[in-house]
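[1] Quick one: sequence plus predicted model below, questions after.
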Amino acid sequence: MKGLTPQLGFGRIAAFAGLAVLGALVGIAGSLVQGGWFPGGLLLALLGIAALCYGGVTATGSRSGGVAPGIGWLIAVLMLTASRPEGDFLFGAGLGSYAFLLGGMIVAVICATVPKLSQPGGPSVRLGK
């Protein structure tokens, strides 16, 4: 069954690495926006990671395209939540921060696991024609 699965070449690896970097940038930007404009910023941050993960699935044609930005986002956000020697960190202890952390993980998993429906081939999909 050669041809059903896409080959893992240099271009695909570069695309996945680029998606992971974009996921990290979206995570950093979302962590700043969600606290600044609480209700709207949180929604904007979650929509950003959802759009990137679904765009990765669509662009690469595989679920791995949704996993790569999710992993980049997770690594960036986890690094931002790590405590510094001074004792403070970027996220405050509020409902918005927890909603961003858990919501972003849930959105990334949903976008990476939702099956991509393929379009039927052929000239017409209507039964009467």
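    Done, it's in.
[2] switch to C-alpha atoms for all contacts and neighbour counts from now on
    OK.
[3] So which residue is smack in the middle of this protein?
    The residue lying closest to the centre of the chain (CA atoms, centre = their mean) is residue 53, at 3.3 Å.
[4] mind listing what that one touches?
    The contact partners of residue 53, by CA atoms under 8 Å, 6 or more residues apart in numbering, come to 65, 66, 67, 68, 69, 70, 108, 111, 112.
[5] and the third one, what element?
    Translated: residue 67. helix 64-81 (DSSP states H and E).
[6] next one: that helix to chain centre, how far?
    When distances are taken as CA atoms, centre = their mean, to the nearest Å, helix 64-81 is centred 7 Å away from the chain's centroid.
[7] Centre of the chain to the helix or strand that comes right after that helix, how far?
    The element immediately downstream of helix 64-81 (helix or strand, assigned by DSSP H and E) is helix 95-113. Relative to its parent chain, helix 95-113 has a centroid offset of 9 Å by CA atoms, centre = their mean.
[8] In this structure residue 66 contacts residue 107, no?
    No - the criterion here is CA atoms under 8 Å, and residue 66 misses it with residue 107 at 10.3 Å.
[9] A further structure is provided below for comparison with the first:
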Amino acid sequence: MSGANGGGSAGKGKGTGNGAAGAGKGARSRAGSGASAVAAPVPDAGVPPLTGGRAGTYALLLVAGVLVAVAGTLVQAAWFPGGLLLALGGVAALFYGGGRATGTPAGVLVPGAAWLVTVFLLLSDVRPEGDFLFGAGLGSYVFLLGGILVAVICATAAQMRVAGVRHGRVGG
């Protein structure tokens, strides 16, 4: 490559030999201590492969998501302020525990999807008598939106753990 295209010796024709200090016209200079320009390989995210035990854990989390949805639906309507907090606490425990047990974001997404589908099925189920499992009050909407918010927060936190994002200040 020629020096005009950015390749070759940066100090060519200047007599300096230091690429950062004597970069000529059209040549690229290298900032820093003159370390190699080869980028370090990006580490693998470390997502473990799907095994029989992990598939069984996902199946249990799926069933637990359905059970927590049904129990939360009944509890949040029975004892309004305390029942709503208890139901959201159960949802948060399931999602956080699923993410920690599997070590993957799928540990949050599997029970989250089961919970969401179950809640929407219970929400839309109308009996012939006109009864709903969910009341039309504020607690039902807080339970629905709060559960979705908790699932998103737990999935984001699990994704950051898998990617190896360090805690602390960004950029230094």
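    Nice, thanks for sending it over. Remember, it's a predicted structure, so these values are computed and weren't measured experimentally.
[10] Superposing both, give me the TM-score.
    Here the superposed chains carry a TM-score of 0.83, computed using TM-score structural alignment, normalised by the length of structure 1; 119 aligned residues with a CA RMSD of 2.0 Å.
[11] residue in structure 2 matching residue 4 of structure 1?
    Under the alignment (TM-score structural alignment), residue 4 of structure 1 pairs with residue 46 of structure 2.
[12] for residue 100 of structure 1, same thing?
    By TM-score structural alignment, residue 100 of structure 1 lines up with residue 143.
[13] what about its match, how many residues close to it?
    Neighbour count of residue 143 of structure 2, defined by other CA atoms under 10 Å: 23.
[14] Please apply the same query to residue 68 of structure 1.
    27.
[15] just residue 40 of structure 1 next, same as before
    For residue 40 of structure 1, the neighbour count with other CA under 10 Å is 12.
[16] Now stretch 54-63 of structure 1: buried residues?
    Applying a neighbour-count criterion of 16 or more other CA atoms under 10 Å, one finds 54, 55, 56, 57, 62, 63 buried in stretch 54-63 of structure 1.
[17] And for stretch 121-140 of structure 2?
    For stretch 121-140 of structure 2, burial by neighbour count (16+ other CA under 10 Å) applies to 122, 123, 133, 134, 139, 140.
[18] hmm, who's touching stretch 105-114 of structure 1?
    With CA under 8 Å, 6+ apart, stretch 105-114 of structure 1 has contacts from 46, 49-50, 53-54, 57, 63-67, 70, 74.
[19] Just send the buried residues of stretch 121-140 of structure 2 back as CSV, with distance to residue 70 of structure 2 too.
    As requested, the buried residues of stretch 121-140 of structure 2 are exported to CSV (distance: CA to CA, whole Å):
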residue, distance to residue 70 of structure 2
122, 8
123, 11
133, 10
134, 11
139, 15
140, 13
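[20] Tell me which two of the residues you listed sit farthest apart.
    The most widely separated members of the buried residues of stretch 121-140 of structure 2, counting by CA to CA, are 122 and 139 (14.9 Å).
[21] if we can go back for a sec, which residues touch the closest residue to the residue nearest to the centre of structure 1 other than its chain neighbours?
    Distances taken as CA to CA, 6 or more residues apart in numbering place residue 66 nearest to residue 53 of structure 1, at 4.3 Å, with adjacent residues excluded. Taking CA under 8 Å, 6+ apart, we find residue 66 of structure 1 in contact with 52, 53, 54, 55, 56, 57, 108, 111, 112.
[22] same thing but 6 Å
    By CA atoms under 6 Å, 6 or more residues apart in numbering, residue 66 of structure 1 lies in contact with 53, 54, 56, 57, 112.
[23] what do you get for residue 77 of structure 1?
    Counted by CA under 6 Å, 6+ apart, residue 77 of structure 1 has contacts residue 27.
[24] Show me what it aligns to in structure 2.
    For residue 77 of structure 1, the residue aligned by TM-score structural alignment is residue 119.
[25] Could you do residue 65 of structure 1 as well?
    So, by TM-score structural alignment, residue 65 of structure 1 is matched to residue 107.
[26] Its match contacts residue 99, correct?
    Yes - Residue 107 of structure 2 lies in contact with residue 99 (CA atoms under 6 Å); the separation is 4.3 Å.
[27] Look at residue 116 of structure 1 and give its secondary structure.
    coil (DSSP: H, G, I helix; E, B strand; the rest coil).
[28] So what's the residue count around the equivalent of it over in structure 2?
    With TM-score structural alignment as the criterion, residue 116 of structure 1 lines up with residue 161 in structure 2. Residue 161 of structure 2 has 18 neighbours, counted by other CA under 10 Å.
[29] Thanks a lot, see you next time.
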